[in-house]
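[1] Need the 3D shape of this:
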Amino acid sequence: MTEKPGRVRGWAAARNVLKLSVRWISLRLRLMLVFALVALAAAVSASAIAYWLNRDAVLTRTQNAALDDFRKSLQDNTASLPLLPTCPELQEAADRMAATSQKYEVLLVGKVKGGGDCAAPSDRDLFPLKVVPQTLVTAVNRERRVDESNPYPYHLYWQRITLGGKPYLVGGAKVIGGGPTGYLLKSLENERADLNSLAWSLGIATGLALIGSALLAQAAASTVLRPVQRLGEAARRLGEGQLDTRLQVSGTDELADLSRTFNRTAEALQKRVEELSAREASSRRFVADMSHELRTPLTAITAVTEVLEDEADSLDPMIAPAVQLVVSETRRLNDLVENLMEVTRFDAGTARLVLDDVDVADQVTACIDARAWLDAVELDAERGIMARLDPRRLDVILANLIGNALKHGGSPVRVSVRTEDDSLRIDVRDHGPGIPEDVLPHVFDRFYKASASRPRSEGSGLGLSIALENAHIHGGEITAANSPDGGAAFTLTLPRDASSLTEDGENGEDGGSTTDGGGQ
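    Take a look at the predicted model:
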């Protein structure tokens, strides 16, 4: 009982392995295997049926001929014998019976003159009495009741045996009226040789049928899979963005219908993508044009707000809060416009890297110092860690990550710089409450803010998104998580040399600074 669960698990494991193996077999090979198995089953079945039918026919014909001849010969040769013959007379009769065209040996057994029994074989070495199976002797000597359905008390019986590895037919009958009992021994070696030849012929035919089925399967698989391969290639090109991909269709079968469906789907997809691309391009142009148009009035407004801010101390106390609100909102609007222009460049694919060799520790220090964060940030970075990056974009990334940590986590913020093989890793960690689990998946989404109750909070919600885009353009990544010791932890990973990601290794556009602490 304890072995049954293990056996069940063994069968389940074997079944899973079989399923996995079938999955990895190509469709062409599966078709060929199916064709081959069907052909093999059909050929083996037909060959087996033909072999057994021919075997039965050959053996039945041989044994019937031998038994009929033996019965007639037994009657003819024992009719002239006395009721109690001598042993030589039995021997002479056995020799006469064996000298027939059927080529079988004869053994006559009976009571002889002077008392006793005599066994007279035509071949003493091949056919002594001990060769005859005891079951056959018993059946031959058994007297049956004579009635309307059975007119004779004794019958002729036969059995197939093997002597010395060769097949033989043994038959026996008792002469009715007190005569001797006769047995025959007929060799079936020729019949076995004929059946072996037949078996070889059927085996060769089965092999040829298997080869033919394999060739037929190959042809059928090519006929079926060629359209499937074309369809797969077309689907691959369609997935790569070649929306004008179409299939040539001929015929009215299922594969032709599938190809027509693919063409209709591709055409509908192309139209839909063209519509969406046109809308997206229109939206990008609108945002870019709007941002560009806003910069001119914003420049004038910014100049006015700077003058108002300088004169804030001399303004009426009732007006000063309004002036301060105008100044802060103007700055916020100016940052939003800059961020929108940067996002537009990323969406349009026009953002480029301007690479330079920088000391990462110096770059981080310069970013912190430029924003007066030295007292609120702890830096753990060794001097001399060089990397070939875009300094402006690295500054944007650091400013957004550190600014976001200061805004939402509070000081002190710890920034550590490490190298891992050919990569640069910068960790920014705060000691605040951390990021809610439902917010973590969305911290890099555009315009996403953790608190819906603060839609007009400082920041546009684009800062972390822009930081992530700048990391991606370097071939890097930014991840956000909660530290086990508390607080949020952002990890920036960049290659130490981003030269392979630029078209000419050096040149590219250089936009303005885009720093926004929103997003968490």
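
[2] drop to CA atoms for contacts and neighbour counts, all remaining ones
    Will do.

[3] and after the helix or strand encompassing residue 51, which helix or strand comes next?
    Assigned by DSSP states H and E, residue 51 belongs to helix 27-78. Toward the C-terminus, helix 27-78 is succeeded by helix 87-98 as the next helix or strand (DSSP H and E).

[4] the inter-axis angle of that next one versus helix 27-78?
    Here helix 87-98 points in a direction 140 degrees away from that of helix 27-78 (axes from the mean of the first three to the mean of the last three CA atoms, to 10 degrees).

[5] From the contact counts, what lies against helix 87-98?
    Helices and strands touching helix 87-98, by 3 or more CA pairs under 8 Å, 6 or more residues apart in numbering; DSSP states H and E, are helix 27-78, strand 104-111, strand 117-121.

[6] right, and residue 464 touches residue 403 too?
    No - contact criterion CA atoms under 8 Å: residue 464 and residue 403 do not qualify, at 10.0 Å.

[7] which of those two has more neighbours?
    The residue with more neighbours, out of residue 464 and residue 403, is residue 464; 28 against 22, by other CA atoms under 10 Å.

[8] Just the residues contacting stretch 371-378, thanks.
    368, 406, 411, 412, 413, 414, 415 (CA atoms under 8 Å, 6 or more residues apart in numbering).

[9] Of these, which is the nearest to residue 231?
    residue 415 (52.7 Å; CA to CA).

[10] Checking the closest one next. Helix, strand or coil?
    Assigned with DSSP: H, G, I helix; E, B strand; the rest coil, residue 415 falls in the strand class.

[11] One more, so I can put them side by side:
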Amino acid sequence: MSAGRAIRRLPYAWTLWRRSIQARVVISTLLLSAVVATIVGMVLLNQVSDGLVDGKTRASVAEATRGTVDAQRRLSGASGTEFDASAQLTQLVASIVQRGQVQGYDVVLTGPVAGSSEGVAAGSGTRNSQGVRSDSVPAQLRERVETPDFTGVAWSYTRIRYEPGAGRVDAPAVVTGSQLLLPADGGTYTLYYLFPMTDQQRTLSLVQRSLVTGGGLLLLLVGGLTWLVTRQVVTPVRLARRVAERLASGRLEERMHVRGDDDIARLGQSFNQMASSLQKQIRQLEELSRVQRRFVSDVSHELRTPLTTVRMAGDVLYDARDRFDPVTARSAELLQKELDRFEMLLADLLEISRYDAGAAVLDLEDVDLVDVAHRVADSTRALAEMRGTEVVVRAAGPAAVAEVDVRRVERIVRNLVTNAIDHAEHRPVEITVASNEQGSALAVRDHGVGLHPGEAVLVFNRFWRADPARARTTGGTGLGLSISLEDAHLHGGWLHAWGEPGRGSQFRLTLPRRAGDPIEESPLPLVPADAAPERRDRPGGSVAPGTPDRPIGTR
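    Below you'll find the model as predicted:
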């Protein structure tokens, strides 16, 4: 495999390692087993090597000692008339070399040692086994053996070197050195035996190959066993994951197939019991939700008929209030006001029931949000004057066009503006409109009571109120922001909230250019420019958490 392909496979290998328990267990076991097998193999190989070398050394020293003693005995028993030192050396070397050929070693004879024989140059003679180079004997061993007062046998390790034409290969060896006294000239000569360790080297190579082969087979066996064992554990886990994914997708009837009575089987039984319990509870919740939606829808529809009758009677009383006494006239006005609120509540409940039933549809057209903002500002001007505030529209560009259902978008903006007026505390309410390539945004800013930490999410809940003791002076039903959030979702847009106690709040509506298209960034910031520096300097405030996939939050 080339290096490029190996690099390209790295992400796949990392994914396999990260996602597969079986792969991690098998690979970890193989790596640890390889480390253990390597350590054990090295220890065994070292012990075998030391045993072979020590045995060869002891045998070599013993053989060299016997050979030296035998050679010295033959020299000492030579005839007194044999004074030819060269002939004695030749005869000695020939007998030793012949014996070495039988015993499997080589010989190097040098000398005489300096100062041991007068009239003969030291080191003038060197006789070897055929093809052996004299430099096979280490210099340190030569210096030790050639010492005048040396006795016994010295040994060392070396590598036998042969002449190029000898037809033999250099090999490691044990070399021993001893001294011989030649009667012919009275000189002391050094005799070196070189015992090649070729057999030991072959044995060590065989042991090494056996350990490598055995270790490889052992790793394969351990890997296979680990794979089988982990498969027995991982397979039920994978089956449980698949069943859990099917349960999450809505297939509540899925169950694990359980066999046996072991721990995995009991785990599967517990999983199936949990799935059955969840299925039962989900069915109950679905039925309860269906009954609640049906109840809201039925009650909303059924109340319209009596409400129409009460409305007609209330209108009659309200139109004739000038002829009543002050207490009765005030009662007629209060009745008319509460009837208006009751009608709004029924309309909102019907709208909520349509959302719950999935029956809400869009009537799309291209709309400029700047025009929508001006229309809402005009329609809420009377309410703003009554509350002692004003509504100001600011457009960041000439147009902010989006494909929307204009009725629903106007309802969102109207709910946001009336909510801001209700909490403005006599300060202006600002509507800002902007757009970019992805969509358009509209932000409603007030400088009133603001929101406490955590309330930016709760503000979109049905019937939620920041202060339960606070009166609804504008006649709200508590469903406006919840319906606005559903309308924003229906368009594929976002509705976010921000607020700080005493610094007001801001609600931002972001809509795509085309309904349902994804939005990555809003044209307007959620935190207002006049509040951003202070917000960075001190903690507090409330920002609805969320992402583009969860359109309650900030970007």
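
[12] follow-up on the earlier one: which of the helices and strands packed on helix 87-98 of structure 1 has the highest mean neighbour count?
    Counting by mean count of other CA atoms under 10 Å, strand 104-111 has the highest mean neighbour count of these, with a mean of 24.

[13] Tell me which other helices or strands it touches.
    If you count contacts as 3+ CA pairs under 8 Å, 6+ apart, strand 104-111 of structure 1 packs onto helix 87-98, strand 117-121, strand 181-187.

[14] Any idea how far the last one is from the middle of the chain?
    Its chain's C-alpha centre lies 66 Å from the corresponding centre of strand 181-187 of structure 1 when counted by CA atoms, centre = their mean, to the nearest Å.

[15] mean distance, that strand to its aligned residues in structure 2?
    Once superposed with structure 2, the aligned residues differ from strand 181-187 of structure 1 by a mean of 2.9 Å; criterion: mean CA distance after the TM-score superposition for structure 1.

[16] and that strand, what does it pack onto?
    Against strand 181-187 of structure 1 (3+ CA pairs under 8 Å, 6+ apart) you get helix 27-78, strand 104-111, strand 166-174.

[17] Nearest approach to residue 238 of structure 1 belongs to which of these?
    Across those, residue 238 of structure 1 has its closest neighbour in helix 27-78 (22.3 Å, CA to CA).

[18] State the helix or strand in which the residue lying farthest from the centre of structure 1 lies.
    Farthest-out residue of structure 1 from its mean C-alpha position, per CA atoms, centre = their mean: residue 114, at 89.4 Å. Here residue 114 of structure 1, judged by DSSP H and E, is contained in no helix and no strand.

[19] How much space separates it from residue 181 of structure 1?
    Distance of residue 114 of structure 1 to residue 181 of structure 1, given as CA to CA, to the nearest Å: 18 Å.

[20] Is it correct that residue 462 of structure 2 is in contact with residue 482?
    Yes - counting by CA under 8 Å, residue 482 is a contact partner of residue 462 of structure 2 at 5.6 Å.

[21] The two: which has the busier surroundings?
    The residue with more neighbours, out of residue 462 of structure 2 and residue 482, is residue 482; 21 against 15, by other CA under 10 Å.

[22] ok, the corresponding residue of structure 1 for the more buried one - contacts?
    Taking TM-score structural alignment, residue 482 of structure 2 has residue 465 as its aligned residue in structure 1. The neighbourhood of residue 465 of structure 1, defined by CA under 8 Å, 6+ apart, consists of 443, 444, 445, 446, 519.

[23] how about the second one, what's its match in structure 2?
    When the structures are aligned by TM-score structural alignment, the residue of structure 2 matched to residue 444 of structure 1 is residue 460.

[24] Distance-wise, check the nearest residue to that match once chain neighbours are set aside relative to residue 412 of structure 2.
    Distances taken as CA to CA, 6 or more residues apart in numbering put residue 482 closest to residue 460 of structure 2, at 4.9 Å, once the chain neighbours are dropped. As judged by CA to CA, residue 482 of structure 2 and residue 412 of structure 2 stand 10 Å apart.

[25] just the helices in structure 1 please.
    3-24, 27-78, 87-98, 134-141, 189-239, 254-310, 320-348, 360-370, 391-408, 463-473 (DSSP state H).

[26] Which strands and helices lie in contact with the fourth one?
    When contacts are defined as 3+ CA pairs under 8 Å, 6+ apart, helix 134-141 of structure 1 packs onto strand 157-163, strand 166-174.

[27] Is it possible to get TSV of the ones you listed that adds mean neighbour count?
    Formatted as TSV, these follow (neighbours: other CA atoms under 10 Å):
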stretch	mean neighbour count
strand 157-163	15
strand 166-174	22
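
[28] out of those, nearest to residue 30 of structure 1?
    strand 166-174 (44.4 Å).
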